[in-house]
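Trainee: A structural model of the following input is requested.
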Amino acid sequence: MLALEKHGLKPTDGPVVVTGAAGGVGSVAIALLAKAGWHVIASTGRAKEADYLKSLGATEIIDRNELSGAGPPLGKERWIAGVDCVGSHTLANVLSMTRYGGAVTACGLAQGMDLPASVAPFILRGVSLLGIDSVMCPKPRRVEAWARLATDLDRGKLAGITSTIRLEDTIAAGADTLAGKVRGRLVVEIDRN
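Mentor: Predicted coordinates for the structure are as follows:
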């Protein structure tokens, strides 16, 4: 959200799409964007999560199949911004459907590290792709993000997004995550005894 704001985008410019919406990053993004006043379109492969996503603030739910396959170099303009947690064809399609002057943040690669896209959205619509770095991100930028989370993320929604598991359950949880069975984020509790 910070990257979209720094790019100059605001809720009155149009809707924002969030891919991988029922995952941890997607869930938090929806809650933050909705609180900031954005019309949030949540993309998910799990239709049963619609009520959950709407409880976080999503206004619309679209099936991930609309975005996950090979698409045209330039699609119909649907949103001004995007938060992509998926990568690959999904990111390429989100870019191709972004309105003139819009921007998409890329912060995940659940579908893959490739980007089978055209330069058309960049040179014909002035769309920007904004990479979100969680590894080498400088401390001042992290502090800024943490401060926004502290003020803008509803604690009740955070509790609803979060599940706590024991360390010995992480292997099974990893398999469940890969199988698309995990909603929100998992926090691993370490027994300090």
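
Trainee: going forward, measure contacts between C-alpha atoms and count neighbours the same way
Mentor: Noted.

Trainee: need the strands for the protein, in chain order.
Mentor: Per DSSP state E, the chain has strands spanning 16-18, 40-44, 60-63, 79-84, 98-106, 128-131, 162-166, 185-189. These are given in chain order.

Trainee: Taking strand 79-84 as reference, get the angle to the second one.
Mentor: What that stands for is strand 40-44. Compare the direction of strand 40-44 with that of strand 79-84 by axes from the mean of the first three to the mean of the last three Cα atoms, to 10 degrees and you get 40 degrees.

Trainee: residue boundaries of the helices in the protein?
Mentor: Secondary structure of the chain, counting by DSSP state H: helices at 2-6, 24-35, 50-56, 65-68, 88-96, 120-124, 139-152, 155-161, 170-178.

Trainee: The fourth one - contacts with which helices or strands?
Mentor: Packed against helix 65-68 by the contact rule (3 or more Cα pairs under 8 Å, 6 or more residues apart in numbering; DSSP states H and E) you find helix 88-96.

Trainee: Determine how far the helix it packs on lies from the middle of the whole chain.
Mentor: Helix 88-96 has its average C-alpha position 13 Å from the chain's average C-alpha position, going by Cα atoms, centre = their mean, to the nearest Å.

Trainee: list the helices and strands that helix packs on?
Mentor: Taking 3+ Cα pairs under 8 Å, 6+ apart as the contact definition, the neighbouring helices and strands of helix 88-96 are helix 65-68, strand 79-84, strand 98-106, helix 120-124.

Trainee: hmm, 7 Å instead?
Mentor: For helix 88-96, the contact count by 3 or more Cα pairs under 7 Å, 6 or more residues apart in numbering; DSSP states H and E identifies helix 65-68 as packing neighbours.

Trainee: Name the residues that touch the helix it packs on?
Mentor: Helix 65-68 is touched from outside by His89, Thr90, Asn93, Val94, with contacts defined as Cα atoms under 7 Å, 6 or more residues apart in numbering.

Trainee: again with stretch 124-132
Mentor: Under the contact criterion Cα under 7 Å, 6+ apart, stretch 124-132 has outside partners Thr98, Arg99, Tyr100, Gly101, Gly102, Ala103, Val104, Thr105, Ala106, Cys107, Pro121, Phe122.

Trainee: Another sequence for comparison is provided below:
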Amino acid sequence: MVQNSSTFKAFRIEEIDGIYQGSVQEMDFGTLNNNEVLVKVHYSSLNYKDALSASGNKGVTRNYPHTPGIDAVGIIEKSNSDLYAVGEKVIVTSYDLGMNTDGGFAEYIQVPAEWAVKLPENITMKEAMIYGTAGLTAGMSVLRLTELIKPEDGKIAVSGATGGVGALSVSILSKLGYSVVAITGKETEWDYLMNLGAEEVLLRSEVENFAKKPLLKPLFADAIDTVGGVILENIIKSTNAIGVVTCCGNVASPKLDLTVFPFILRGVTLIGIDSQNYPMKYRKIVWNKLSQEWNPKQLNHTCNEIKLKDVGQKIELMLQGKLKGRTVVTLVE
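Mentor: Down below sits the predicted model:
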């Protein structure tokens, strides 16, 4: 085993008098159980679920102190499993990582071996975390859309387009030849979205203010929605006949106020995306595609790199809706 210290650094969230506070602390190594691996983390990344965990959302994390971080990539330093050997590079995303199992905002993680995916040869560890759960979620959405829809079928809307899932969805779809309409609440990010590959940008307020009718004029062949609420409602109502909409988030609202008309009069299909418990068979398919034909040339344009000590500040900005793209946490100097 390579580790040469009895402790490691982690960004820990503590509950003190009802207030949740984060700081970098020294942690002791635990005992490695059967079928577990110890991974030296090289990179992690910041997701909205991490921000919720860090602010005390009990729907994400029940017990504190806790280390958030639903994404990690690194090298196995100890293995009690036949699935992986010491020295292999692996990606660990979702499942319970960073929720009720200490996560990737740490120099080491200890997880069940079946949570890990071997790092594809065609991407670096940093690139894997630019993707992270956001990239996996975007990839799952693109996979479902491209099974049913071709570029010539029309425009694809992507909501929350400056966020992690949205930005990567825009980039991947553009590389595959689709015409993308990016929906955003940030008027200042026009150039950023066009550089990612969007052909058109709509303001969130425009979409929110579509007419309040059961069905609207068809505008999109398909869509990837990352926010939920009124935006998702109006996208569904504005989707072409036999169109497909995927949904993966609820930052705007978990509620939908719809009639069945888009589904029974236009045959629109709504597909839910669950990256947390996505079957391993399909995880491997998506990761391989992300490392090869889906790998967008603009990948690094979606990334900001920080160190462990900066995580708390970035979490605050994320909760205020002031981050764009992906934030990658470097754990190895």
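
Trainee: quick one on the thing from earlier: which of the contacts of stretch 124-132 of the first structure sits closest to Val187 of the first structure?
Mentor: Distance from Val187 of the first structure was checked for each of these by Cα to Cα. The minimum falls on Cys107, at 19.4 Å.

Trainee: residue in the second structure matching the closest one?
Mentor: With TM-score structural alignment defining the correspondence, Cys107 of the first structure maps onto Cys248 in the second structure.

Trainee: tell me the contacts of Asp114 of the first structure?
Mentor: Going by Cα under 7 Å, 6+ apart, the list of residues near Asp114 of the first structure reads Ser88.

Trainee: export the strands of the first structure to CSV and tack on mean neighbour count and distance to Lys54 of the first structure?
Mentor: Supplementary listing: the strands of the first structure in CSV, determined by neighbours: other Cα atoms under 10 Å; distance: least, Cα to Cα, whole Å:
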stretch, mean neighbour count, distance to Lys54 of the first structure
strand 16-18, 28, 13
strand 40-44, 26, 9
strand 60-63, 17, 8
strand 79-84, 28, 17
strand 98-106, 23, 22
strand 128-131, 16, 26
strand 162-166, 13, 16
strand 185-189, 16, 17
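
Trainee: quick one, which of those strands is nearest to Gly71 of the first structure?
Mentor: Taking Cα to Cα as the criterion, strand 98-106 is the member of these that comes nearest to Gly71 of the first structure, at 13.4 Å.

Trainee: Check the mean deviation of that closest one from the second structure.
Mentor: If you overlay the two and look at strand 98-106 of the first structure, the average distance to its match in the second structure is 0.3 Å (mean Cα distance after the TM-score superposition for the first structure).

Trainee: which residues sit against that strand?
Mentor: Under the contact criterion Cα under 7 Å, 6+ apart, strand 98-106 of the first structure has outside partners 4, 77-85, 95, 125-132.

Trainee: tell me, stretch 82-96 of the first structure lands on which residues of the second structure?
Mentor: Stretch 82-96 of the first structure corresponds to residues 223-237 in the second structure, going by TM-score structural alignment.

Trainee: Just say which of the helices of the first structure is most tucked in.
Mentor: Neighbour counts averaged per stretch over the helices of the first structure are highest for helix 88-96, at a mean of 27; criterion: mean count of other Cα atoms under 10 Å.

Trainee: Now Ala134 of the second structure. Nearest residue, chain neighbours left out?
Mentor: Val165 (4.6 Å; Cα to Cα, 6 or more residues apart in numbering).

Trainee: Now check the first structure for the residue matching that neighbour.
Mentor: Using TM-score structural alignment as the criterion, the counterpart of Val165 of the second structure in the first structure is Val25.

Trainee: need the helices of the first structure in TSV with distance to Met113 of the first structure, can you?
Mentor: Rendered in TSV, the data for the helices of the first structure read as follows (distance: least, Cα to Cα, whole Å):
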stretch	distance to Met113 of the first structure
helix 2-6	21
helix 24-35	17
helix 50-56	26
helix 65-68	13
helix 88-96	6
helix 120-124	19
helix 139-152	24
helix 155-161	26
helix 170-178	16
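
Trainee: now for those helices, which one comes closest to Ser43 of the first structure?
Mentor: For the helices of the first structure, the distance to Ser43 of the first structure is smallest for helix 65-68, at 8.3 Å, taking Cα to Cα.

Trainee: how far is that closest one from where the chain is centred?
Mentor: So, by Cα atoms, centre = their mean, the centroid of helix 65-68 of the first structure is 15 Å from its chain's centroid.

Trainee: With the second structure overlaid, report how far it is off on average.
Mentor: Its matched residues in the second structure lie on average 1.9 Å from helix 65-68 of the first structure after superposition (mean Cα distance after the TM-score superposition for the first structure).

Trainee: which residue sits closest to the aligned residue in the second structure for Glu49 of the first structure, ignoring its sequence neighbours?
Mentor: In the second structure, the residue paired with Glu49 of the first structure is Glu189, using TM-score structural alignment. If you skip the residues right next to it in sequence, Glu189 of the second structure has Thr162 as its closest partner in space, 7.7 Å away by Cα to Cα, 6+ apart.

Trainee: which residues does the one you found contact?
Mentor: If you count contacts by Cα under 7 Å, 6+ apart, Thr162 of the second structure has them with Thr184, Lys324, Gly325.
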